[in-house]
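1. Could you work out the structure for the sequence below:
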Amino acid sequence: MIGWEDVYKVVVAMAPLYFALILGFGSVRWWHIFTPEQCGAINRFVCFFTLPLFTFEFTAHVDPFEWNYRFIAADAISKLIIVVVLAFWAKCSSKGSYSWSITSFSLCTLTNSLVVGVPLMKAMYGPMAVDLVVQSSVVQAIVWLTVLLFVLEFRRTGLDISSGSSNDTRVQSVEQGGKDLDGTNESTLASPSYYYWSLMKGVWLKLGMNPNSYAVFVGIAWAFIANRWHIELPSIMEGSVLIMSKAGTGTAMFSMGIFMALQEKFVACGTSLAIIGMILRFTAGPAAMAIGSIAVGLHGDVLRVAIIQAALPQSITSFIYAKEYGLHAEVLSTAVIFGMMVSLPVLIAYFAVLEFVH
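-> Here you go, the predicted model:
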């Protein structure tokens, strides 16, 4: 049972995040330390340096040979359910869109497992729950954040090609009915297959230059090697990674504070979208996880942990990616900030209700 001491531990884990957030907000809104251009540079620093090193550090220290693969399968099924529903909505609904499907996927599935999940789950169900939450976080980094990164890059590269900013294509020729500026017929350039391969080439080239796309794979590869042959990362490498990775969560929250300060309103996305985001965060993910868990036969405390960890607050990484790729960052920032505020009573309510589930 959760006591006041356990609640205090969770609050202690969350308070430093808001401290970093307030510092970022104040540095722009109150003290005018950074210009908008410098704010963009700070977000890119977080995205391309502290975040991938943070991801590598926690991934490299897990033991994949001890994972609960039935739990991981339930998580995969739940994510696929969300993907199918969003794809159907985007294709069949007049209000559906590819861009909002990406954002909705983030809101429904991507959680802040390590900062909030670990202390709360330890209080609820003990070390077993902590192991499951860490497993979920690693799989999220390996699979789902990588998928998110790919579709965001795919979207941005497609927009670049369509606007004529990409060097893999000559859009002006296509817009002129297959005629180049010098009158040469360029209808090969205008074919769908050429556009597709130009798009994919651009996506893979950009992902190859983004350390987030491979940091997690290097980390999990090292985890397999280290646990198979019982070796440790050389201390000089460990120290080099730690000095940057320890700043990962703090600098991400600092960047979010900066982003908030640049907006005209505190709830930048508006009240309606904020409410929708909270509903998706705390209901859609757990509901899909319940279906996936039942499908693979989870029961008891493992089932309870699976559902509750799916209701953890929004992933900070999802905001950093949204800001970098210019897709509904205001929605994700609101989800992170208010999600952490309301998560404790919501998660305790889930805990109380699930005590009646056998």
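
2. alpha carbons only for contacts and neighbour counts from here, please
-> Noted.

3. Leu149 versus the residue minimising distance to the centre of the chain, what's the distance?
-> By C-alpha atoms, centre = their mean, the mean C-alpha position of the chain lies nearest to Ser318, the distance being 3.3 Å. Note on Ser318: its distance to Leu149, by C-alpha to C-alpha, to the nearest Å, is 9 Å.

4. want to put them side by side, so please do this one too:
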Amino acid sequence: MISWKTIYHVLEETVPLYVAMILAYLSIKWWKLFTPEQCSGVNKFVAKFSIPLLSFQVLSTNNPYDMNLKLILSDAIQKSLALLVFAVISRACCMEKFDWLITCFSLSTLPNTLIVGIPLLKGMYGDEAVKLISQIVALQSLIWWQIQLPLIVSNSIRILSDGGLGMAMFSLGLFTALQTKIIACGTKKTLLSLGIRFLLGPALMVISSYAVGMRGTLLKVAIIQAALPQGIVPFVFAKEYNVHADILSTAIIVGMMAAVPVALGYYVVVDHPRPRL
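-> You can find the predicted model right below:
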């Protein structure tokens, strides 16, 4: 059974994120502190400064020579499998083939690793999980390196990047409060998106991880990170190019609500296998 200590460590890392999101939601719905124009300014600050600098801070401290080859291969195989599966399905069943291919690929392979994954998995597996998660973030970027920046530059970046997690969650809370309804795409599409996010994505990661021989903590971290809620960045691009933004926004909002229970459920399954008879 999962220990109360582990649950506490997970909550210790994740509850502050939800506090930021709830405060933002209440600031719109109850306290009327922000206008839609001001919310747009907050969102732009997060998109242009907080998240890019947070990503840079993670990437700049990652050493590509220490990256785990099996983790790289499993991540690449998972995305390749998802692309192949949804290319076939969208070609056979969907009118807007390319739009659905992009949406389903995003749902199955692009979790909220940076904002939710790092604190959540840190509570489960400690700093080693953070190192592995940082490698996955690096894999989704074009350039990564380990670089020792001058202290004046490092501190300038750190001041803004340290608030990246909180500001991203605050921005999500503002976005949620501005919606007329939380489930914007209907019940059927919501259930489909959650199934792809929390079931199919981890299943593809299990297949790809076993295919490259991953075992132990590395395997567990890979599976649980694949079951994290939907990433925010794909929604930003979906909204920009009008590609099923309603589905991705619903997946983010509902997924954030279910993130901790789902992650703890996967933690129980992968970290506490049933004894053999």
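
5. so Ala184 of the second structure makes contact with Thr250?
-> Yes: at 6.1 Å, Ala184 of the second structure counts as touching Thr250 under the criterion of C-alpha atoms under 8 Å.

6. who's more crowded, those two?
-> Between Ala184 of the second structure and Thr250, counted using other C-alpha atoms under 10 Å, the more crowded position is Thr250 (25 against 17).

7. Just tell me what the more buried one corresponds to in the first structure.
-> Residue pairing (TM-score structural alignment): Thr250 of the second structure is matched to Thr334 of the first structure.

8. What segments of the stretch 251-358 of the first structure are helices?
-> 271-279, 285-296, 300-309, 316-325, 329-354 (DSSP state H, counting those that start in this stretch).

9. Give me the buried positions along the shortest one.
-> Residues of helix 271-279 of the first structure classed as buried by neighbour count (16 or more other C-alpha atoms under 10 Å): 273-274, 277-278.

10. buried stuff in the host helix or strand of Leu54 of the second structure?
-> Assigned by DSSP states H and E, Leu54 of the second structure belongs to helix 51-60. Buried residues in helix 51-60 of the second structure, counted by 16+ other C-alpha under 10 Å: 51, 53-60.

11. Please list the outside residues in contact with that helix.
-> 114, 134, 137-138, 144-147, 157-158, 160-162, 164-165, 168 (C-alpha atoms under 8 Å, 6 or more residues apart in numbering).

12. And the buried ones among the residues you listed, selectable in PyMOL?
-> With 16+ other C-alpha under 10 Å as the criterion, this PyMOL line picks the buried residues out of the contacts of helix 51-60 of the second structure:
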select buried, resi 114+134+137+138+144+157+158+160+161+164+165+168
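
13. what sits against Val118 of the first structure?
-> Val118 of the first structure makes contact with 130, 133-134 under the criterion C-alpha under 8 Å, 6+ apart.

14. Check the mean deviation of the helix holding Leu54 of the second structure from the first structure.
-> Compared with the first structure after the fit, helix 51-60 of the second structure shows a mean deviation of 1.0 Å (mean C-alpha distance after the TM-score superposition for the first structure).

15. orientation of that helix relative to helix 232-241 in degrees?
-> Taking axes from the mean of the first three to the mean of the last three C-alpha atoms, to 10 degrees, one finds helix 51-60 of the second structure and helix 232-241 inclined to each other by 140 degrees.

16. In the first structure, point out the residues matching helix 51-60 of the second structure.
-> Using TM-score structural alignment, helix 51-60 of the second structure corresponds to residues 51-60 of the first structure.

17. all helices of the stretch 101-250 of the first structure, in order?
-> All helices of the stretch 101-250 of the first structure, identified by DSSP H, counting those that start in this stretch, fall at 118-125, 127-139, 145-162, 171-175, 192-208, 212-229, 235-245, 248-261.

18. Nearest approach to Ser106 of the first structure belongs to which of these?
-> Of all these, it is helix 145-162 that lies closest to Ser106 of the first structure, at 7.9 Å by C-alpha to C-alpha.

19. Now check the second structure for the residue matching Lys246 of the first structure.
-> By TM-score structural alignment, Lys246 of the first structure lines up with Asp162.

20. which residues touch that match?
-> Contact analysis of Asp162 of the second structure by C-alpha under 8 Å, 6+ apart lists Leu54.

21. go on, the one 4 residues further on?
-> Contact criterion C-alpha under 8 Å, 6+ apart gives 16-17, 20 as the residues in contact with Gly166 of the second structure.

22. ok, it to Phe237 of the second structure distance?
-> With distances taken as C-alpha to C-alpha, Gly166 of the second structure is found 21 Å from Phe237 of the second structure.

23. One more: Asn112 of the second structure?
-> Asn112 of the second structure is 15 Å from Phe237 of the second structure, by C-alpha to C-alpha.

24. More neighbours: these two, which one.
-> Between Asn112 of the second structure and Phe237, Asn112 has the larger neighbour count (other C-alpha under 10 Å), namely 23 against 12.

25. does the more buried one really touch Gly231, like I thought?
-> Yes: Asn112 of the second structure is within contact range of Gly231, at 3.8 Å (criterion: C-alpha under 8 Å).

26. burial measure for the closest residue to Thr109 of the first structure other than its chain neighbours, as a count.
-> Excluding its sequence neighbours, the residue lying closest to Thr109 of the first structure (C-alpha to C-alpha, 6 or more residues apart in numbering) is Gly285, at 5.4 Å. By the criterion of other C-alpha under 10 Å, Gly285 of the first structure has 29 neighbours.
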